[in-house]
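A.B. asks: pasting the structure only:
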């Protein structure tokens, strides 16, 4: 038996519980026989169709939330890549005769991930507990029915409360994004150089506005400072801290002897800014006259330099702890290297490369590979290609900043 090939399709169809497979677009890819039997649907009515076209909420019950709750759970699984077990749901199923029958289901939604951590399918397993609820009602009499009705009412009230909270978080998200858009620089500030900047907010109402970037003209020669950073925390508070640190680094870079000194001063400033603790940042000074890059990092992922011939270098020889991480600050390290005209420099935040349950080195390899393959395109096209290839389908759970500089 151990040497025999297992027919997993037959196993799937023979599972004793209700199981369906959904695409990330929430279209049925397959459903086992028990799922079809218990739901009263044929395979033709299910496979290839959008979930909520097959199972809409009861239009005769304005308070019905079963499908809305299920969609929230499935979207959460797609965004996080983690399993979600739902509370008991009441859901009315429409029969072939057009009648709506009260049912109770207990769903569990599990992601299937590809090697890059991207959700490619969702396993939607359902325990049908309608008969159990009815049996309890018959054995316990009216009191059991009253308790069940009370529990269901409380569940609806909790759902409505959660929706109000999500609405408040959504409003905070909009304000934070508007604040960030006003504070972060645009391409107009990099006139004379080929620079592309991108910011992608996270999926979810809270995970937004910790990341930032900056491009500044430096005094003396054809030089610019390019930086990215990440503030611990989310929402309006993080956006405010981000703005303070970015503005401080902009001013400091213009007068500092080099990136290490700029981060030294920024670290002292972070010490007196609430919420700036453990923020990370990397800054590079690019000298186009001498064809050199000087850099220093405060706990941030390393920039990537792609040479015209495709050779890749990670700028990781001047890495120090995050801002305000030491009780007594000491001078930060600094390193430099030459570049050839036509090379590409990329700075980014960890949302671009980090994935749950995966070593960060895999993300760095993906980034380097994408940069090399698209290195002959202009920075705008290159930035779009990198985001398309590296960010998870449906969006990341952490915000992402990216700067591409053609040297």
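C.D. replies: Happy to help now that I have it. Just so it is clear, the structure is predicted and the values come from calculations on it, not from any experiment.

A.B. asks: switch to C-alpha atoms for all contacts and neighbour counts from now on
C.D. replies: Noted.

A.B. asks: ranges for the strands of the stretch 101-250 of the chain?
C.D. replies: For the stretch 101-250 of the chain, applying DSSP state E, counting those that start in this stretch gives strands covering 119-128, 194-200, 211-217, 223-230.

A.B. asks: let's bring in a second model and compare:
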């Protein structure tokens, strides 16, 4: 039997364990046979109904919070597009044959997203393990003093764990918000680049604290020159944002007095050794000289800048690469190289979030970047920057932040 012949509706119904599908508005789309049987409701009684109309919370339990916790978990899935595993939960079900009579249930739920073509959540997969019998059996026969103590202890500990997890979620959300605000305040706008056009972009990672390690900078130099840099700090959250700010400022100052990009990175490497969390960061910097039509560049462990020629060829500037900052046991001068460019060429500098995938070699990502540049390279830098992000950011939800600079030379 090939894939086209598989009856997935029949597979869904036959799945062992309780599984339901809900819309992002928490309305049942379908339930499998085990869900209907163990929940004591027929499929017809559930499909098309709002989850908490079908399963209201037990009004006789003043400590009940199952409805609120389930709703919060599902809404997190809709907001983040990520799976959410809940702690052990007590959620009683009203007997459909005897209104006002409630049956005690313990559940272990997991909620997972189904993403549509636009990468938005279109369905929630709600899988539930019914563990009431297990909770009762662990202490002996139901109704005994020992069983009752065990049930109370397990339920109390699971509720405590759920509350701790919720506090951590809120703390992480606050830190993410502060880190993003700090990132936005420290990253400069491109400003005028003489008569040349430039575009910059920063995209934080989706979810969690995977933000604020990436940065860019543009520094005006004497004459018809400019320095462009991008960097990536190891780590995430507020700590990475603070380290990023220190490195960006230090490199900006070093660039103004250095003889070239290699010397600027050499100074930055020495400085990074005194900043906790800065070592192993990666940086690439390029000095643009429009009077001589040359790019002088140097890299410390960073993906190579890309140069798109007016004829549509893509050249990666990879002839001056050193290890990340502070990686060498002893200090040595770093390399630099020079490449010529013609008017109308495009320089693209970026961080690894744009090209890297966990399951791919980096050359695959570089080839993908080159292909996108060839297809969109004639566009204005603002349009080109958006096209590169649309083509290259990981469609299965990017887990790393991304900085991007595009300059028409």
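C.D. replies: That came through fine. On a predicted model such as this, the values are computed, not experimentally measured, just so you know.

A.B. asks: follow-up on the earlier one: include distance to residue 333 of structure 1 and mean neighbour count when you put the strands of the stretch 101-250 of structure 1 into a markdown table, please.
C.D. replies: Shown next, in a markdown table, are the strands of the stretch 101-250 of structure 1 (distance: least, Cα to Cα, whole Å; neighbours: other Cα atoms under 10 Å):
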| stretch | distance to residue 333 of structure 1 | mean neighbour count |
| --- | --- | --- |
| strand 119-128 | 40 | 20 |
| strand 194-200 | 26 | 20 |
| strand 211-217 | 21 | 24 |
| strand 223-230 | 16 | 25 |
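
A.B. asks: how about these in a markdown table, adding distance to residue 161 of structure 1?
C.D. replies: What follows is the strands of the stretch 101-250 of structure 1, written out as a markdown table (distance: least, Cα to Cα, whole Å):
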| stretch | distance to residue 161 of structure 1 |
| --- | --- |
| strand 119-128 | 25 |
| strand 194-200 | 29 |
| strand 211-217 | 30 |
| strand 223-230 | 32 |
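
A.B. asks: Just tell me what residue 392 of structure 2 corresponds to in structure 1.
C.D. replies: By TM-score structural alignment, residue 392 of structure 2 lines up with residue 390 in structure 1.

A.B. asks: what do you get for residue 292 of structure 2?
C.D. replies: Using TM-score structural alignment, residue 292 of structure 2 sits opposite residue 290 in structure 1.

A.B. asks: And for residue 318 of structure 2?
C.D. replies: By TM-score structural alignment, residue 318 of structure 2 lines up with residue 316.

A.B. asks: what about that match, how many neighbours?
C.D. replies: For residue 316 of structure 1, the count of nearby residues is 16 (other Cα atoms under 10 Å).

A.B. asks: In this structure it contacts residue 302, no?
C.D. replies: Yes. Counting by Cα atoms under 8 Å, residue 316 of structure 1 touches residue 302, with 5.3 Å between them.

A.B. asks: From residue 157 of structure 2, how far off is the residue of structure 2 most remote from its centre?
C.D. replies: Ranking residues of structure 2 by C-alpha distance from their mean position (Cα atoms, centre = their mean) puts residue 144 at the top, at 48.4 Å. Distance, residue 144 of structure 2 to residue 157 of structure 2, by Cα to Cα, to the nearest Å: 20 Å.

A.B. asks: can you pull the contacts of residue 15 of structure 2?
C.D. replies: By Cα atoms under 8 Å, 6 or more residues apart in numbering, the contact list for residue 15 of structure 2 reads 32, 34.

A.B. asks: how near is the residue lying closest to residue 41 of structure 2 once chain neighbours are set aside to residue 232 of structure 2?
C.D. replies: When the adjacent residues along the chain are set aside, residue 41 of structure 2 lies closest to residue 96, with 7.6 Å between them (Cα to Cα, 6 or more residues apart in numbering). Distance, residue 96 of structure 2 to residue 232 of structure 2, using Cα to Cα: 58 Å.

A.B. asks: Check residue 302 of structure 2 too.
C.D. replies: Applying Cα to Cα to residue 302 of structure 2 and residue 232 of structure 2 gives a distance of 8 Å.

A.B. asks: Report the set of residues contacting both of these two.
C.D. replies: Jointly contacting residue 302 of structure 2 and residue 232 under the rule Cα under 8 Å, 6+ apart are 282-283, 351.

A.B. asks: just curious, which of these is nearest to residue 107 of structure 2?
C.D. replies: Nearest to residue 107 of structure 2 among those: residue 351, at 43.4 Å, using Cα to Cα.

A.B. asks: okay but that closest one is in contact with residue 233, surely?
C.D. replies: No. With contacts counted by Cα under 8 Å, residue 351 of structure 2 stays clear of residue 233, the gap being 10.2 Å.

A.B. asks: the more surrounded of the two?
C.D. replies: Of the pair residue 351 of structure 2 and residue 233, residue 351 is the one with more neighbours under other Cα under 10 Å, namely 28 against 25.

A.B. asks: Please enumerate the strands of the stretch 301-407 of structure 1.
C.D. replies: Under DSSP E, counting those that start in this stretch, the stretch 301-407 of structure 1 gives strands at 304-306, 312-314, 319-320, 335-338, 344-348, 400-406.

A.B. asks: whereabouts in structure 2 does the first one align?
C.D. replies: Against structure 2, the aligned range for strand 304-306 of structure 1 is residues 306-308 (TM-score structural alignment).

A.B. asks: Tell me the helices and strands packed up against the longest helix seen in structure 2.
C.D. replies: Using DSSP state H to define each element, structure 2 has its longest helix at helix 145-186. Judged by 3 or more Cα pairs under 8 Å, 6 or more residues apart in numbering; DSSP states H and E, helix 145-186 of structure 2 is in contact with strand 89-90, helix 132-137, helix 237-257.
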